[in-house]
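**Q** Dropping the sequence and predicted coords here.
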Amino acid sequence: MRVGVTLTVSADFTHIPAQAKRLEEAGFDLIASGEHVFFHAPVPNGLIALAAAGGATERIRLLSALTLLPTYPAALAAKQVATLDGVTNGRFEFGIGVGGEYPSELRACGLDPKDRGAYTDEALEVIQKLFTGERVEHSGRFVTIEGDRLLPPPVQRPGPPIWVGGRKPAAMRRAGRFADVWMPYLMTPEQVASSLASAREHAEAAGRKPADLAGAYFAWCNVGRDGDHARRAGIEMLSRAYNQDMGPVADRYLVLGSPDQVVERLSAYAAAGAETVIIATACPPDDADEVLDLLASDVLPALRNV
């Protein structure tokens, strides 16, 4: 099982290069960053955060988890992704989502929230064409490209791996059509298994091989020697971040507890088809170093055998 970790969420982004280097040295496979324009808590721009992480590292893969594609013009997103892939020597992986948890950020970026899914589908179609480096003609509902080329294209050919996140049927259809990796969140292992099967059916309907679509899981996680304390702290942190009580869904959707409990829970997601897990630390910023150390020492080695 591949294991990635998200950069710690904090109002101070100066920690990113040092933390990225530390995660690489600890042996994690990926560094991830989510993003919002506006949200209930401090959040960076994911592509810029990963550029900082990429400059401080040499080998570890870099995943946007997730880029909110409806907040970008399609051509600009393609340009930024191609540049990031170039400056990191082909280490970038492009995770996309449609957003919607904070609708005002979509309106502020010029898109009606109800159009976010349709826009994302069209934008992905255009971005994949632009990644070829060939001239693109496109006149659609949201995007117009007038025979222009994206130069230079991404280092990776035919482009960085595309991850699609979400939990709804539309996201599964989108993953089947466009994605290399399907990554849901806030699901049980059983739901991950069924959603991955559905996404692979959509891949087959789109003329692709079902096996071409890999499975992953985005896991909000807090780990501690005192498992009960880790659980309580994780629920408290996420309740603030999502502006709702996460306690009622904690045992179904979150990964909280002692190292053994976390390994057992993540192993269940692996058995459900998640070949990669992206761990988002659900802990206070002051506890982040301790949590990352425990993930590296007690969780990561155990998951290598899953």
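**A** Cool, the structure landed. Residues are numbered from 1 along each chain as shown.
**Q** When you work out contacts or count neighbours from here on, use the C-alpha atoms and nothing else.
**A** OK.
**Q** Now do the helices in this structure.
**A** When secondary structure is read from DSSP state H, the chain shows helices at 16-26, 46-55, 74-87, 103-108, 116-130, 169-178, 189-205, 227-242, 250-253, 259-271, 288-294, 300-303.
**Q** Contacts only, for Ile73.
**A** No, residue 73 isn't Ile; it's Pro. Ala123, Val143 (C-alpha atoms under 8 Å, 6 or more residues apart in numbering).
**Q** any idea how far Glu101 is from it?
**A** For Pro73, the distance to Glu101 equals 20 Å [C-alpha to C-alpha, to the nearest Å].
**Q** ditto for Gly133
**A** From Gly133 to Glu101 the distance is 34 Å (C-alpha to C-alpha).
**Q** Of those two, give the one with the bigger neighbour count.
**A** Comparing Gly133 with Glu101 by neighbour count (other C-alpha atoms under 10 Å), the higher total belongs to Gly133, at 16 against 12.
**Q** Against that first model, consider the following:
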Amino acid sequence: MLTVGVNVHENILSFGHEERSALLQRVSAGGLDHVCVADHVSFHGGAGFDGMVAAAAALAGADKLSVLIGIYQLALRHPMTVARQLSSLAQIGPGRIVFGVGAGGDDRSEVSNCGVDPATRGRRLNESLGILNALFTGNVVDHDGEFFRLDRAQILPEPTPRIPIVIGGSSPAAVRRTAASGDGWLAIFCSARRFTATVTDIKAEADRIGRDAPDWYGLNVWCGLDDDPGAARAVLADRMESLYRLPFEKFSRLAPAGTPDDVANFLLPYVEAGCRHFTLVAAATSWQRGIDHAAEVKSRLVKLSHG
């Protein structure tokens, strides 16, 4: 099944109640499958958005939409408190959460200011994932590791159904992490060729360690959407340069801009590579048009993928 959602992290927390409700209703009415919320503690000078808080707002504001938290900076938090937050979210929206995690590190000061050595964040994430998976069972957990020690720790109620954990990144470490601890893989800034290769590598690594290969493969993709391709590129470049503080040309090969047809055609090779879950980080002249155009992308992509 092909699912398409839209990233709402810039609006879900800043909107008032009525406008937030209108946003979520528009997503549902457009036939989109989920919303995505991002997470940063303090990115490039203080920008940020708490993924758990945003997910709670989205789950409480829509009865059927699923919420992808991605990518959550798990390495910067304690897994015990994260497990508690996820348990609480599962009570608000059981079966409607996918938890995406990554090692972070794009802004080293964000990591170090959270009391984490940037050089150890990958190992810390691996340990956190093992703890989360254990706590998700509802059983008592004892753990004595490099970064965390738990003595008869337990989180009840355990998330039911279990919350899928999907791993972000395309490095060899992310491949190993997905095969060993993840329920799926979530890509961003990834070519279709790289996507194909990474899926193959994950399945090979899972087979090597004797674990069933994950079956959830997704892509978060920045895109500019407008009936005028030039306007789409301009609004996308402005958004990305403001956030990342880099020239748009650094991203343009992997961040399509154009009409919904243009973006759907860009995404089709990813479907052929095995991607089944798309999240559009849609840049448009208004949030309403962003959602409407994203819904058009879904409609066209579903038709294209069925031949």
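**A** Arrived safely, thanks for sending. Predicted model only: the values in this text are computed from it and were never measured.
**Q** Nearest to Val37 of structure 1, out of the helices of structure 1?
**A** helix 103-108 (5.9 Å; C-alpha to C-alpha).
**Q** For the closest one, list every residue counted as buried.
**A** Within helix 103-108 of structure 1, the residues that qualify as buried are Pro103, Ser104, Glu105, Leu106, counting by 16 or more other C-alpha atoms under 10 Å.
**Q** Of these, which is the nearest to Leu50 of structure 1?
**A** Among the buried residues of helix 103-108 of structure 1, and counting by C-alpha to C-alpha, the member closest to Leu50 of structure 1 is Glu105, at 21.0 Å.
**Q** what do we get in structure 2 for that closest one?
**A** Residue pairing (TM-score structural alignment): Glu105 of structure 1 is matched to Glu110 of structure 2.
**Q** Trace Ala179 of structure 1 over to structure 2, please.
**A** Checking TM-score structural alignment: Ala179 of structure 1 goes with Gly182.
**Q** I meant Ile31 of structure 1, not that one.
**A** Matched to structure 2 by TM-score structural alignment, Ile31 of structure 1 sits across from Val35.
**Q** Tell me how many other residues crowd the residue lying closest to Asp144 of structure 2 once chain neighbours are set aside.
**A** Of all residues not flanking Asp144 of structure 2 in the chain, Leu150 sits nearest, at 6.5 Å (C-alpha to C-alpha, 6 or more residues apart in numbering). Other residues near Leu150 of structure 2 come to 14 when the count uses other C-alpha under 10 Å.
**Q** Leu150 of structure 2 contacts Ala134, doesn't it?
**A** No: if you go by C-alpha atoms under 8 Å, Leu150 of structure 2 and Ala134 don't touch, sitting 11.4 Å apart.
**Q** can you list residues touching both of these two?
**A** Joint contacts of Leu150 of structure 2 and Ala134 (C-alpha under 8 Å, 6+ apart) are Val141.
**Q** Adding distance to Ile162 of structure 1, write the helices of structure 1 out as a markdown table.
**A** Listed next are the helices of structure 1 as a markdown table, based on distance: least, C-alpha to C-alpha, whole Å:
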| stretch | distance to Ile162 of structure 1 |
| --- | --- |
| helix 16-26 | 22 |
| helix 46-55 | 14 |
| helix 74-87 | 11 |
| helix 103-108 | 22 |
| helix 116-130 | 9 |
| helix 169-178 | 7 |
| helix 189-205 | 14 |
| helix 227-242 | 26 |
| helix 250-253 | 24 |
| helix 259-271 | 20 |
| helix 288-294 | 26 |
| helix 300-303 | 24 |
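**Q** count of residues packed around Gly159 of structure 1?
**A** That count, for Gly159 of structure 1 with other C-alpha under 10 Å as the rule, works out to 23.
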